[in-house]
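Asks: Provided below for reference: sequence and predicted model.
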Amino acid sequence: MWLGLAYLGSLAVLLLSAFWTTDSFTSDVIHVWNTDNFRTILTDSVYRTITLRTLGVAVAVTLIDALLSLPMAFFMARVASGRWRRALLVAVLTPLWAGYLVKAYAWRVMLGEHGLVNAVLAPLGLTGPGYGLPAVVLVLAYLWLPYMILPVFAALERLPTHHLEASADLGAGAWRTLRLIVLPAVRPALFAGSVFTFSLSLGDYLTVQIVGGRTQLLGNVIASQVALDLPLAAALSAVPVVLIVCYLAAVRRAGALDSL
């Protein structure tokens, strides 16, 4: 209850400060009620572009992690033996023990001009993405992948084996079993994992600073505005909050979380 109160209270303060303004000469916050900050966000094409770009990154990361987690979790839950299953589960959990910045800077080294990615792709006549928007999507997909694998693995582990056997006995092929048996069973887990990947990608601002080059997302724009224009930063912070609330409402309305 106290955590909920602190969270909701901080959101209320954030929303309240978004209606203030800043003195252009002294940069002091002026406690005068107005909607100029929200009007700026809605009318300025720069902020609209950054918002759409951030939303696209969050969606791309979520889709990539969903596509990667399904075969990985299925192999862990239904194919690997008990000893290998435990080893693979530890392998998935191990990156969570490493620091966020350590992993992000490791990717910066690998994506550099003389990094591991270019060294591997060079014999094939290819080059890595370098620093930019593709690098941001790649690194965020790596960072949040365990949060998608774990709930999908748990859902597949609970899937009764006789459901798969009955599907095979009735003549269903692998793809039909995947579409009619496996995907409906793991759909709530996919949506649960997507809440993490979507929300964490939407609010991230360090990865884009480390590997994003000149790319601007909502997170680093908010961080840069905190010292310059705090009310505008608060108004910008309300954008990902609204997007996450809308996403959670859509997921709940679809009934995908009912069986979690």
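Replies: Alright, I've got the coordinates. Residues are numbered from 1 along each chain as shown.
Asks: rest of the way, CA atoms for contacts and neighbours
Replies: OK.
Asks: tell me where this structure has strands.
Replies: 21-22, 29-30 (DSSP state E).
Asks: other SSEs contacting the last one?
Replies: On a contact count with 3 or more CA pairs under 8 Å, 6 or more residues apart in numbering; DSSP states H and E, strand 29-30 meets strand 21-22.
Asks: if I look at His31, how far off is Ala189?
Replies: Note on His31: its distance to Ala189, by CA to CA, to the nearest Å, is 45 Å.
Asks: cool, Val226 as well?
Replies: 36 Å.
Asks: look at the two and report which has more neighbours.
Replies: Taking other CA atoms under 10 Å, Val226 and Ala189 do not tie; Ala189 has more neighbours (25 against 14).
Asks: put this next to the first one:
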Amino acid sequence: MSAITDNSILEGRSGTFGRLSDFFWRNPKILLFLMLAPPLLWLGIVYLGALFALLLQSFFSIDEYSGLINYEFTLDTYRQLLIPSNFDIILRTVVMAALVTLASALIAFPIAYYAARYARGKWKALFYLGVMLPLWSSYLVKIYAWKLILAKEGILTWIFAKLHLSWLLDGWLSLPIVGGNSLSISYTGTFIVFVYVWMPFMILPIQAALERVPGNLIEASADLGGHPAQTFRYVLFPLALPGIIAGSIFTFSLTLGDYIIPQIIGSSRLFIGQAVYAQQGTAGNIPLAAAFTVVPIVIMGLYLWMAKKQGAFDAL
């Protein structure tokens, strides 16, 4: 009986599909190659090819008289990034991305800690619903909603007036850098909307990292006489750090490349995304737009390399 069964397996099946199935069963590496080839070709040609074309464009220059692209290798376009007006755009964007990431981590950590340590059953389901629900609505709808909230006649101004704190809001808006005519056209408003929009991308990785922290480690720290601050500093924070870094990858990179939020809620001073849009669409200076685009790619490349060394990808 065993010999008959073995022979039936080794003989193979008849028909085109049967023989093809037997061939792939005997050669699994060929099947794996055929399955991975389409997405790898798409990644290599469309994504990496576009990045390579973009990088190539950044080494060209624009003729000042004709406005045409000069297809000769040069570093003059990158030197233009060091002009004070262009360098300020880069610095402004990086500082905003860093502040948004830091604020998101400070706000997200207690929320994620509560969800990981205390939320159970329907409360954990409610937590996931609350975190994910903002992601289900339109990106532009959320931004325009915040523009109405932060406007001079918006609900936030009304709340300050009801609390007799209009003087505090007016004093803040009078500050030279963070202020403006209203919150809806200031860096403060831009910062608030950035934090709100990207917050879920920080909460979930931290919550996933905290889920992996054994509860007996916290109890052992308390049994050994560790204060809550010491337990947080020496036990909880180091184990949650990969999740924080993983979340910062999202918040930092998304803020670094976004141009819609600063365009709708912000001042006339540009961010990198707006500069790319202006140089490519309005000014027609594609090489300079490409050079601006390379900046966040390089920054995120270095950031991802440092995040990998910290084990952040384990929390993704």
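Replies: Here it is on my side, so go on. Note that the structure is a prediction, hence the values are computed from the model and not measured.
Asks: what would you report as the TM-score here?
Replies: Once superposed, the chains reach a TM-score of 0.93 (TM-score structural alignment, normalised by the length of the first structure), with 258 aligned residues with a CA RMSD of 1.7 Å.
Asks: how far is stretch 78-96 of the second structure from where the chain is centred?
Replies: Centroid separation for stretch 78-96 of the second structure versus its chain: 20 Å, with CA atoms, centre = their mean, to the nearest Å.
Asks: what's the single longest helix in the second structure?
Replies: helix 84-117 (DSSP state H).
Asks: what's that helix aligned against in the first structure?
Replies: Counting by TM-score structural alignment, helix 84-117 of the second structure pairs with residues 45-78 of the first structure.
Asks: just the buried residues of that stretch, please?
Replies: Buried residues in stretch 45-78 of the first structure, counting neighbours by 16 or more other CA atoms under 10 Å, are found at 47, 50-51, 53-55, 57-66, 69-70, 73-77.
Asks: same question, stretch 224-240 of the second structure
Replies: Gly226, Thr231, Phe232, Val235, Leu236, Phe237, Leu239, Ala240.
Asks: can you find the partner of the third one in the first structure?
Replies: Per TM-score structural alignment, the equivalent position to Phe232 of the second structure in the first structure is Leu178.
Asks: and Leu75 of the second structure, by the same measure?
Replies: So Leu75 of the second structure corresponds to Thr35, using TM-score structural alignment.
Asks: and Leu10 of the second structure, how many neighbours does it have?
Replies: 9.
Asks: distance of it from Ser2 of the second structure?
Replies: 12 Å.
Asks: what sits in contact with each of those two?
Replies: Counting by CA atoms under 8 Å, 6 or more residues apart in numbering, no residue touches both Leu10 of the second structure and Ser2.
Asks: for the match of Phe232 of the second structure, what are its contacts?
Replies: With CA under 8 Å, 6+ apart, Leu178 of the first structure has no contacts at all.
Asks: the residue most central in space within the second structure: what's it in contact with?
Replies: The centroid of the second structure falls nearest to Phe250 when counting by CA atoms, centre = their mean (2.4 Å). Going by CA under 8 Å, 6+ apart, Phe250 of the second structure touches Trp198, Phe201, Met202.
Asks: 10 Å - rerun?
Replies: Neighbouring residues of Phe250 of the second structure by CA atoms under 10 Å, 6 or more residues apart in numbering: Thr101, Trp198, Met199, Pro200, Phe201, Met202, Pro205, Leu256.
Asks: the equivalent of the fifth one over in the first structure: neighbouring residues, count only.
Replies: Put plainly, it is Phe201 of the second structure. By TM-score structural alignment, Phe201 of the second structure lines up with Tyr147 in the first structure. Using other CA under 10 Å, Tyr147 of the first structure is surrounded by 21 other residues.
Asks: perfect, that will be all.
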